[in-house]
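Engineer: Sequence first, then the predicted structure:
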Amino acid sequence: MNSEDLIYTLALQHIPNLGDTTAKKLIRKLGSAENIFKEKKINLLKIDGIGQIRIKELHDTKHLKAAENELKFIEKNSIQTFYFQDEDYPEKLKHCLDGPILLFSRGNIELHKRRIISIVGTRQITPHGVSFCEKLIEDLAILNPVIISGFAYGVDITAQKAAVKNGLQTIGCLAHGLNQIYPKSHKKYMSEIEDNGGFFTDFWSTDTFDRNNFLKRNRIIAGLSEATIVIESAEKGGALVTADIANSYDREVFAVPGRPSDKFSLGCNNLIKAQQAHVLTSVADLAYILNWKVAEEIKPVQKQLFIELEEDEQRLYEFLKLQGKTELDMVALNCNFPTFKTASLLLNMELKGAIRPLPGKLFEVI
């Protein structure tokens, strides 16, 4: 996108109460943001959802002036822009009606043909939540997903620090422009995040910091990913909003269950109870629901002569050795284990080189 096209698109984004859904509708109807600003009033009135007030705003030169100033900031700070009709715009976000017409980024982000998951939760993460989050991401490393979060206190920063530690790309979605950082105490993590991913936002450098920005930001967290994971959440909270948005996008949602008496398990338990989220107890649950093939991520190796299996793993191994190719659900039924536990055991056995997955959620002994 050249500078002139970007100025008009920025100006369109700057118009209050227009919204990304209506902006996209106008662009698709008239071909470009520039054409919208230059279209005759009589023709604009024929488009549903525009109205006199929005048309008046389109003819106010202050939006173009603001766009010119924002472009100077973008160019001066080497900010990368993603236009919703461009090839490099995040693929999964393209399918969200209210995805931003322009997305701004900084860092080294690479999303092409990547597995992408979002991890969200309370800002008041418990020691158990920290432990679970760190172990989950450590176990995820073999699958090499991109970890999306909001760079906030609690679950967000725990997930992003763990991603960096395990060599995974991670992206922080911000509720403000790229000229500031919140919380300020997380400034010390910025360089390592940018080296291992970066930051996304659809807010300008001139946008006033506002609590409502977080709710708007959450649609990007949910929209970028094929699945959203809620680690811990109270009965109400921003993580539940993100989960709700992810469900509205027809994406998978996972929640970590907890004791009914634990304040920061209530939100997760309620999601599961309302069938708005899958139970997540390990990476195996994620891999099973998303149909991720672990074997594809591991270089072929010769079968070890002696593989050490735990007692429950050995039970599954003997069953598969006797029965041959078998579906996960049938393995669980015949070995008298819950499906989620069976999936976890099979994943561990797969990593040990004892079994391999086949199309149709089948497994067999190597």
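Structural biologist: Received it, and whenever you're ready, just let me know what you need. Quick caveat: nothing in here was measured; it's all calculated off a predicted structure.

Engineer: rest of the way, CA atoms for contacts and neighbours
Structural biologist: Will do.

Engineer: Double-check that Cys187 belongs to a strand.
Structural biologist: Residue 187: Lys, not Cys. No: looking at Lys187 with DSSP: H, G, I helix; E, B strand; the rest coil, it is helix, so not inside a strand.

Engineer: Excluding covalently adjacent residues, which one is nearest to it?
Structural biologist: Nearest residue to Lys187, sequence neighbours excluded (CA to CA, 6 or more residues apart in numbering): Ile181, at 6.6 Å.

Engineer: Next, the one you found: secondary structure please.
Structural biologist: Using three-state DSSP, the structure places Ile181 in coil.

Engineer: where do the strands sit along the stretch 201-350 of the chain?
Structural biologist: Per DSSP state E, counting those that start in this stretch, the stretch 201-350 of the chain carries strands over the ranges 227-230, 252-255, 278-279, 326-327.

Engineer: What is the third one packed up against?
Structural biologist: It stands for strand 278-279. Using 3 or more CA pairs under 8 Å, 6 or more residues apart in numbering; DSSP states H and E, the elements in contact with strand 278-279 are strand 252-255.

Engineer: The strand it packs on: how far from the chain's middle?
Structural biologist: 11 Å (CA atoms, centre = their mean, to the nearest Å).

Engineer: re the thing from before, compute the distance between the residue nearest to Lys187 and Leu93, please.
Structural biologist: Ile181 sits 23 Å away from Leu93, going by CA to CA, to the nearest Å.

Engineer: These two - which one has more neighbours?
Structural biologist: More crowded of Ile181 and Leu93, by other CA atoms under 10 Å: Leu93, with 21 against 15.

Engineer: Second structure follows, compare the two:
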Amino acid sequence: MSEEQMYRVALGLTSGVGDKLTKILVSYCGSATEVFKTKRGKLLKIPGVGPKTADALLSKQTLLEAEEECTKAEKEGALMLFFTDTDYPQRLKTIDDAPTLLYLKGNANVNAQKIVAIVGTRSATSYGKKITEEIVEGLSHFDSMLIVSGLAYGIDITTHKAALKYTVPTLGVMAAGVDVVYPAAHKGIAGQMLAEGGLLTEYPMGTKPEAPYFPARNRIIAGLADALIVVEAAIKGGALITADIANSYNKDIFAVPGNVGSTYSEGCNRLIQTHKAGIFTSVQDMVFMMNWEKKGLPKAPPLLDLSALSEEEKLVVSLLQQNKEMLIDELSWKSQVPVSLLASLLLGLELQGMIKSMPGKKYTLAQNR
């Protein structure tokens, strides 16, 4: 356990410090360690930090709790991923409300080349289970694939079981501590998932599942995925919440159509009807829309050659690929690169012909011009 890791955990345990303020603090101070070594007067000059928060950051009790938390995670074999780490899910780094600290247990590649999330009702029908298995079997023919779901009853656990059957790495995103598998009936499956996939959560060790944690968990599922497939869903429920979040993240969403009179097809049909999801007819059609290649086939060349860029430059280009144009302040916030350093990075990228500066301190990819 490094000192920096302990301080990262301490930020999450500090009263009054949430994910957004954590990013601001690290951006201003340079690291989690430096946040706790900054004097009270300087802390109070940071936006969002009041007297109570500053006092909490200076309390040694939080550091003791963080040390204990790190010890528990280490014993459980859980890896802690902070938002500044290179192993942190890159797809989440561009999302404002992404958690700053994640716990990962297992061997899942959370930055796999292709990530598909499959969600649906807990009261899955035999039709829904059959379709889910067929989808996973179809996805098993593609390289660097990770299949994500929520480890719940119904479509979720059917997804994980099918992934194990067809040897596709699968990740369960949890609404509890990584050491608290819920429902308990899925402990066996969760254990099997660790070899090639794993379990992921934002909640500290020992956290029990509570109702508000499930919608929060859904934003991670939506944020991780390139494509979200809703198999069966009622008009209200977690699957529809996940689809709404995925829409807000500009993700590709597909819904399996069903019988008009079926309760658990009503949600999918509504997504299609309101143009919030494309109609799912087959894995082949979805893959065509995602421009993916099958195993053994040559991959299409990337539009941009990012191989010679630094990690910070790659992140900036990635942000501009997802947003046609961005203000320098917005780029700094989402990349967590200080404006002083970002300005030189942007100049370098512009000289390489990769980006263009625009009036009003805005930037865009050169190919967008």
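Structural biologist: Ah, there it is. Treat the numbers as computed from the prediction; the structure is a model and nothing was measured.

Engineer: returning to that earlier point: just the strands of the stretch 201-350 of the first structure: most buried one?
Structural biologist: Highest mean neighbour count of the strands of the stretch 201-350 of the first structure: strand 227-230, a mean of 27 (counted as mean count of other CA atoms under 10 Å).

Engineer: in the superposed pair, what's the mean gap between that strand and the second structure?
Structural biologist: For strand 227-230 of the first structure, the mean distance from the matching residues in the second structure following superposition reads 1.1 Å, by mean CA distance after the TM-score superposition for the first structure.

Engineer: Phe199 is in contact with the residue nearest to Lys187 of the first structure, correct?
Structural biologist: No: counting by CA atoms under 8 Å, Ile181 of the first structure stays clear of Phe199, with 10.5 Å between them.

Engineer: State the distance from the residue found closest to Thr121 of the second structure once you drop the neighbours it is linked to in the chain to Ala239 of the second structure.
Structural biologist: Leaving out its chain neighbours, the residue that sits closest to Thr121 of the second structure by CA to CA, 6+ apart is Ala233, at 4.9 Å. Separation of Ala233 of the second structure from Ala239 of the second structure (CA to CA) stands at 6 Å.

Engineer: do Glu210 of the second structure as well
Structural biologist: Note on Glu210 of the second structure: its distance to Ala239 of the second structure, by CA to CA, is 17 Å.

Engineer: now the strands of the stretch 201-350 of the first structure as CSV including distance to Gln52 of the first structure?
Structural biologist: Output for the strands of the stretch 201-350 of the first structure, formatted as CSV (distance: least, CA to CA, whole Å):
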stretch, distance to Gln52 of the first structure
strand 227-230, 39
strand 252-255, 40
strand 278-279, 46
strand 326-327, 60
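
Engineer: Asn144 of the first structure: which of those is closest?
Structural biologist: Checking the strands of the stretch 201-350 of the first structure against Asn144 of the first structure by CA to CA gives strand 227-230 as the closest, at 14.5 Å.

Engineer: hmm, who's touching the closest one?
Structural biologist: Strand 227-230 of the first structure is contacted from outside by 116-121, 222, 239-240, 242-243, 246, 251-256, 268, using CA atoms under 8 Å, 6 or more residues apart in numbering.

Engineer: And for Cys133 of the first structure, nearest residue in space, chain neighbours not counted?
Structural biologist: Closest residue to Cys133 of the first structure apart from its sequence neighbours, by CA to CA, 6+ apart: Ala159 at 6.3 Å.

Engineer: That neighbour and Leu316 of the first structure, how far apart?
Structural biologist: Per CA to CA, Ala159 of the first structure is found 32 Å from Leu316 of the first structure.

Engineer: out of the two, which sits in the busier spot?
Structural biologist: Ala159 (27 against 23).

Engineer: hey, what's in contact with both of Ala233 and Ala239 of the second structure?
Structural biologist: Common neighbours of Ala233 of the second structure and Ala239, counting by CA under 8 Å, 6+ apart, are Gly120, Thr121.

Engineer: where exactly do the helices run in the stretch 151-300 of the first structure?
Structural biologist: Listed in chain order, the helices of the stretch 151-300 of the first structure (DSSP state H, counting those that start in this stretch) span 155-165, 190-195, 212-224, 238-248, 266-273, 283-290.

Engineer: picking up where we left off before, and the residue nearest to Thr121 of the second structure, what pairs with it in the first structure?
Structural biologist: Applying TM-score structural alignment, one finds that Ala233 of the second structure aligns to Ser233 in the first structure.

Engineer: Since that was my last question, I'll sign off now.
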